[in-house]
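# predicted model, plus sequence, below.
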Amino acid sequence: MSAKLLALLFSSLADTLYMVGVSSLIAFLFGLPLGVVLLVTEKGQLLESAVINRLLGSVVNAARSTPFIILMVLLIPVTRAIVGTSIGTNAAIVPLAIAATPFVGRVIEGALREVDGGVVEAALSMGASPWQIIVKVLLPEALPAIVVGLTLSVINLIGYSAMAGAIGGGGLGDLAIRYGYQRFRLDVMFLTVVVLIALVHLCQGLGDLLARRLRRDGRN
């Protein structure tokens, strides 16, 4: 492989890391409160509200059931309004973040649901407010499970970022399509897949390591 293609590979990898990193941060910032609200507004929970829970649940389910490639096309006007263009890495961040936020919300909701109800009841009996229970009980207790779920979210975003290359989103997916598929360079496509697989394994390994340490610290 030529030095030019190697430079393109590293540049595309940097674009992918940028897209995944920024969209993961945005998805977490919006998905965390979304997941908390989804849980605490359920029947029998701290802030029970059937209307809010059903409305948010419907929106989340609708967003999660929409294929990402279709979502990217549907969001082109929104992307242009936010970043001024629908092509490039910055443009790809918009649909990536919007696609990941509902997933992160469900991840947070599921992690919080695993917290022992007895711990919450004990906090309530001591006069803790719903906000105090969320911040000081639910989130700390669910942190290992949240890390595992967020790791899965990041891995999904790596796959989504590769799909973003199909409509000019940049990154490794764009490299595989333009320099691999369209130019019949199987070596480029193969190398791109290898890099993506390595990236997924790295994220999974780091996420598992952090989750294990958090569980171990929680037992001490």
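Nice, I can see it.

# C-alpha from now on. contacts and neighbour counts both.
Will do.

# what's next to stretch 71-83, contact-wise?
T85, S86, N90, A91, V94, P95, A99, A164 (Cα atoms under 8 Å, 6 or more residues apart in numbering).

# could those residues go into a markdown table alongside secondary structure and distance to I26?
Shown next, in a markdown table, are the contacts of stretch 71-83 (DSSP: H, G, I helix; E, B strand; the rest coil; distance: Cα to Cα, whole Å):
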| residue | secondary structure | distance to I26 |
| --- | --- | --- |
| T85 | coil | 19 |
| S86 | coil | 18 |
| N90 | helix | 13 |
| A91 | helix | 14 |
| V94 | helix | 9 |
| P95 | helix | 11 |
| A99 | helix | 11 |
| A164 | helix | 17 |
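
# here comes the other one, which I'd like you to weigh against the first:
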Amino acid sequence: MSANIISLLYEATLQTLYMVAMSSIIGTIFGLPLGVFLATSQKGEMLSAPTVNRVLGLLVNATRSVPFIILVVAIIPFTRAIVGTSIGTAAAIVPLTVAAIPFIARLIENAIRDVDSGLIEAARAMGATPFQIIRKVLIPEALPGIMLGLTLAVVSLIGYSAMVGAVGGEGLGDLGIRYGYQRFMPDVMLAVVVILVVLVQLVQSAGERLAARVDKRAPRNRGQ
């Protein structure tokens, strides 16, 4: 493999990491409060707003049901309005983020709903407000599940980032298509696949370690 190809692989890997990192951060900023609201706003719950909950739930489900490659094409006008172009790394971040927000929201909603209802009732009995319960009970108790959910989201975004290379995005997917497929260079395609597998393994391992570290129920080894 030539030095030029190695340089292209390095640059494409950085582009992929940038796309995934930015879409993960922005997706979490919007997806976290959305997921918390969905988990606490059904009828009779702390932030009871059943109509809003149903509308947001429908929007989340509708966005998640659209195949990612179709979503990328469908929101091209929105992407152009945000970043001024529909190709390149910056443009790829927009559909990645749009796909990440509802996905992260549902994962966080599920993590919040897994919290023992007895803890919520105990906090209510002590006079805690809904927002105090969310901040001091729900999120801390759901943190291991949230971490695992975010890990799953990042892994999915790595796959999406490779897919977006087919429609003008940069990164490893674009490199694999242009060199590995169109120029019949199987060594480049193999290198791209190996790098993606390594990235996924690293993210998965790191996420599981962080989840275990913040899990209050996990046994701790003492005196080591």
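Here it is on my side, so go on. Model, not experiment: these values are computed from the prediction.

# tm score of chain vs chain?
The TM-score (TM-score structural alignment, normalised by the length of structure 1) is 0.98; 220 aligned residues with a Cα RMSD of 1.1 Å.

# mean per-residue distance, the helix or strand where G21 of structure 1 lies versus structure 2.
Using DSSP states H and E, G21 of structure 1 sits within helix 3-40. The superposed helix 3-40 of structure 1 is, by mean Cα distance after the TM-score superposition for structure 1, a mean 0.3 Å from where its aligned residues fall in structure 2.

# quick revisit: which two in the contacts of stretch 71-83 of structure 1 are spaced the farthest apart?
Across the contacts of stretch 71-83 of structure 1, the longest distance by Cα to Cα is 18.4 Å; it joins T85 and A99.

# more crowded one of those two?
More neighbours surround A99 than the other of T85 of structure 1 and A99, with 25 against 15 (other Cα atoms under 10 Å).

# from the chain's centre, how far out does the helix holding G21 of structure 1 sit?
Relative to its chain's centre, helix 3-40 of structure 1 lies at 7 Å (Cα atoms, centre = their mean, to the nearest Å).

# in contact with the residue sitting nearest the centre point of structure 1: list those residues for me.
The centroid of structure 1 falls nearest to S153 when counting by Cα atoms, centre = their mean (3.7 Å). Listed by Cα under 8 Å, 6+ apart, the contact set of S153 of structure 1 reads S24, A100, F103, V104.

# and N61 of structure 2, by the same measure?
By Cα under 8 Å, 6+ apart, N61 of structure 2 lies in contact with P102.

# still on that earlier bit, starting at the chain centroid, how far to the helix or strand the residue nearest to the centre of structure 1 falls within?
Using DSSP H and E, S153 of structure 1 sits in helix 139-164. Averaging C-alpha positions (Cα atoms, centre = their mean) puts helix 139-164 of structure 1 5 Å from its chain's average.

# and the angle for that helix with helix 3-40?
140 degrees (axes from the mean of the first three to the mean of the last three Cα atoms, to 10 degrees).

# and helix 139-164 of structure 1, what's buried?
In terms of neighbour count (16 or more other Cα atoms under 10 Å), helix 139-164 of structure 1 has its buried residues at 139-158, 160-164.

# ok, stretch 9-27 of structure 1 next?
By 16+ other Cα under 10 Å, the buried positions in stretch 9-27 of structure 1 come out as 9, 11-13, 15-24, 26-27.

# and stretch 40-60 of structure 2, by the same measure?
Going by 16+ other Cα under 10 Å, stretch 40-60 of structure 2 has these buried residues: T40, S41, Q42, M46, L47, A49, P50, N53, L56, G57, V60.

# redo these as JSON lines? Include secondary structure and distance to L119 of structure 2.
Shown next, in JSON lines, are those (three-state DSSP; distance: Cα to Cα, whole Å):
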{"residue": "T40", "secondary structure": "helix", "distance to L119 of structure 2": "14"}
{"residue": "S41", "secondary structure": "coil", "distance to L119 of structure 2": "18"}
{"residue": "Q42", "secondary structure": "coil", "distance to L119 of structure 2": "18"}
{"residue": "M46", "secondary structure": "coil", "distance to L119 of structure 2": "13"}
{"residue": "L47", "secondary structure": "coil", "distance to L119 of structure 2": "17"}
{"residue": "A49", "secondary structure": "coil", "distance to L119 of structure 2": "22"}
{"residue": "P50", "secondary structure": "helix", "distance to L119 of structure 2": "23"}
{"residue": "N53", "secondary structure": "helix", "distance to L119 of structure 2": "23"}
{"residue": "L56", "secondary structure": "helix", "distance to L119 of structure 2": "27"}
{"residue": "G57", "secondary structure": "helix", "distance to L119 of structure 2": "26"}
{"residue": "V60", "secondary structure": "helix", "distance to L119 of structure 2": "28"}
